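Engineer: Mind looking at a prediction? Sequence and model below.
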Amino acid sequence: MARDMDEFWVFGYRSLMWNPGFVFEERIPARVFGFRRSLCVWSHVHRGTPQQPGLVLGLDRGGSCLGVAFRVSDGQRVEVLNYLRRRELVTNVYLERVLPASLQDRRQVRAVSYIVDRHHPQYAGALAVEDAAEVVYRSHGQSGPNQAYVSNTLAHMKEMGIRDPWLERVSAAVSDCAQAAG
């Protein structure tokens, strides 16, 4: 898929932004259009269980998403693509795509990214803020509480100067759930 790209770019919109796990030559804020960051993937292992799934982020249709683009050298292209596939395609809830991305410096590139497969059983769909918050509040998996996933994601995004108002509202509603239970 990425062989026809003149330069090899990767677009990250969740943990890849601050923890890419691969060598890159350039890192720059970027935006993709037609997709948005969303808590739309059921997590049965890391942030939930099959009996009580949690929610993790996916790139879903609609809107736009501010993230980070990484330019990878031609010599690292195959290695990085293999790494990304091992990291992102574990349960095949994500689909590998090459998306147009607008870099902060106004360059336009094509970047490999991973969008949610709306036909996969782990696709949660577009949840209301309150519904997403209730799931996040009560879920816990092998990697810890779902609440920690959301708050850590927001903290890293804030450090990078990236705001996500919808995710911020979910986080505030999770705090409301904790206060109501408490």
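Structural biologist: Arrived safely, thanks for sending. Here the structure is a predicted model, which means the values were calculated and not measured.

Engineer: CA atoms for contacts and neighbours, from now on please.
Structural biologist: Noted.

Engineer: For Asp6, grab the count of nearby residues.
Structural biologist: By other Cα atoms under 10 Å, 10 other residues sit near Asp6.

Engineer: before we move on, what about Gly75?
Structural biologist: 8.

Engineer: next one: the one 4 residues further on
Structural biologist: Applying other Cα under 10 Å, we find 12 other residues in the vicinity of Glu79.

Engineer: what kind of secondary structure is it in?
Structural biologist: helix (DSSP: H, G, I helix; E, B strand; the rest coil).

Engineer: Can you tell me how far it is from Phe24?
Structural biologist: 11 Å (Cα to Cα, to the nearest Å).

Engineer: and here's the other structure:
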Amino acid sequence: MRQTSQGALTGITREDIERDASREAIMNSPHASRLLSEDEMQRSLDAMLADWNGRDDVFVFGYGSLIWNPCMQHSGRLVGTVRGYHRRFCLWSNVYRGTPENPGLVLGLDLGGAVRGILFRLDASIARSELELLWRREMFGGSYVARWLKAHTEEGVVNAIGFVINHQSAAYAGKLSDREVVEKLATSSGRYGSGADYLAQTAAALRAAGIEDRHLDQLCDLLAARHFEPDCGPIPCG
């Protein structure tokens, strides 16, 4: 796990994903019925890679915690823009950044606008195994729908796998006001840290990558005004 400036541990680890720690936590909660089976997870990944030739490298689009905590073996990174979606705190988190009794919020890709993020290059030789790990991290709860997205970069258009919010999921929070988002981020905490830390690390990682997100910066300001000071300064991004 990573460490915040206050010394608190935050962020999932590769080892957590390999041993299905999050799935185990939800299995013992009222939300166990939302979990996808191993077979459903496998079919989802198979469908995603149906047109992949097995020789080309695969790109993954990160827009939230993947940027600063990818947990993937990758050989390169690019800044890219995806059109038709925007970054929004629209997903309830009952494990990572909250609890079933007091759910937190994390980011999803919702419809409309455009979003800048980081594209991670997975070498073809390990792409399948790394994506299996990524599916265990992002797809086990059915909160996201995996999509091939067109990302515009300085090197041209790149097709990348991205995780779009599932509007049919019970975990979809809809369009909350900034005040509602800030209140939830300031008062929720889960297995991998608080909502405030999640916001701070994401805002700092975007800034370190040269990506401006005025909305996340505004949320940091609102948290500070609430007398809950997040550390939105620069952190290593990788």
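Structural biologist: Right, received. Where do you want to start? As the structure is a computational prediction, the values presented were derived from the model and not from experiment.

Engineer: Report the TM-score for the pair.
Structural biologist: Taking TM-score structural alignment, normalised by the length of the first structure as the basis, the two superposed chains have a TM-score of 0.90; 178 aligned residues with a Cα RMSD of 1.6 Å.

Engineer: Need the counterpart of Val90 of the first structure in the second structure.
Structural biologist: In the second structure, Val90 of the first structure lines up with Phe140, judged by TM-score structural alignment.

Engineer: just checking, its match is part of a helix?
Structural biologist: No - applying three-state DSSP, one finds Phe140 of the second structure to be coil, outside a helix.

Engineer: Pretty sure it sits against Glu40.
Structural biologist: No - if you go by Cα atoms under 8 Å, Phe140 of the second structure and Glu40 don't touch, sitting 9.0 Å apart.

Engineer: Same drill for these two, tell me which one is more crowded.
Structural biologist: Phe140 (20 against 14).

Engineer: what ranges do the strands span in the first structure?
Structural biologist: Secondary structure of the first structure (DSSP state E): strands at 8-12, 26-43, 54-72, 94-103, 108-116, 140-141, 144-145.

Engineer: got JSON lines for those, with mean neighbour count too?
Structural biologist: Conversion of the strands of the first structure to JSON lines gives the following (neighbours: other Cα atoms under 10 Å):
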{"stretch": "strand 8-12", "mean neighbour count": "26"}
{"stretch": "strand 26-43", "mean neighbour count": "20"}
{"stretch": "strand 54-72", "mean neighbour count": "22"}
{"stretch": "strand 94-103", "mean neighbour count": "19"}
{"stretch": "strand 108-116", "mean neighbour count": "21"}
{"stretch": "strand 140-141", "mean neighbour count": "22"}
{"stretch": "strand 144-145", "mean neighbour count": "16"}
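
Engineer: Quick one: residues contacting Tyr176 of the second structure.
Structural biologist: Tyr isn't right for residue 176 of the second structure; it's Leu. 89-90 (Cα atoms under 8 Å, 6 or more residues apart in numbering).

Engineer: next one: Asp16 of the second structure
Structural biologist: With Cα under 8 Å, 6+ apart, Asp16 of the second structure has these contacts: Ser22.

Engineer: in what helix or strand does it lie?
Structural biologist: Assigned by DSSP states H and E, Asp16 of the second structure belongs to helix 14-18.

Engineer: if I look at Thr91 of the first structure, how far off is Ala69 of the first structure?
Structural biologist: Where Ala69 of the first structure is concerned, Thr91 of the first structure sits at a distance of 24 Å (Cα to Cα).

Engineer: separation between Val72 of the first structure and Phe11 of the first structure?
Structural biologist: 11 Å.

Engineer: Map Glu24 of the second structure onto the first structure.
Structural biologist: Checking TM-score structural alignment: Glu24 of the second structure goes with nothing.

Engineer: which SS class is Glu24 of the second structure?
Structural biologist: From three-state DSSP, the assignment for Glu24 of the second structure is helix.

Engineer: Show me what Gln147 of the first structure aligns to in the second structure.
Structural biologist: Checking TM-score structural alignment: Gln147 of the first structure goes with Ala196.

Engineer: who's in contact with Tyr114 of the first structure?
Structural biologist: Counting by Cα under 8 Å, 6+ apart, the residues that Tyr114 of the first structure touches are 58-59, 88, 94-97.

Engineer: Need those residues in a markdown table (columns: distance to Val129 of the first structure).
Structural biologist: Converted to a markdown table, the contacts of Tyr114 of the first structure look like this (distance: Cα to Cα, whole Å):
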| residue | distance to Val129 of the first structure |
| --- | --- |
| Gly58 | 15 |
| Leu59 | 17 |
| Glu88 | 25 |
| Tyr94 | 22 |
| Leu95 | 25 |
| Glu96 | 27 |
| Arg97 | 27 |
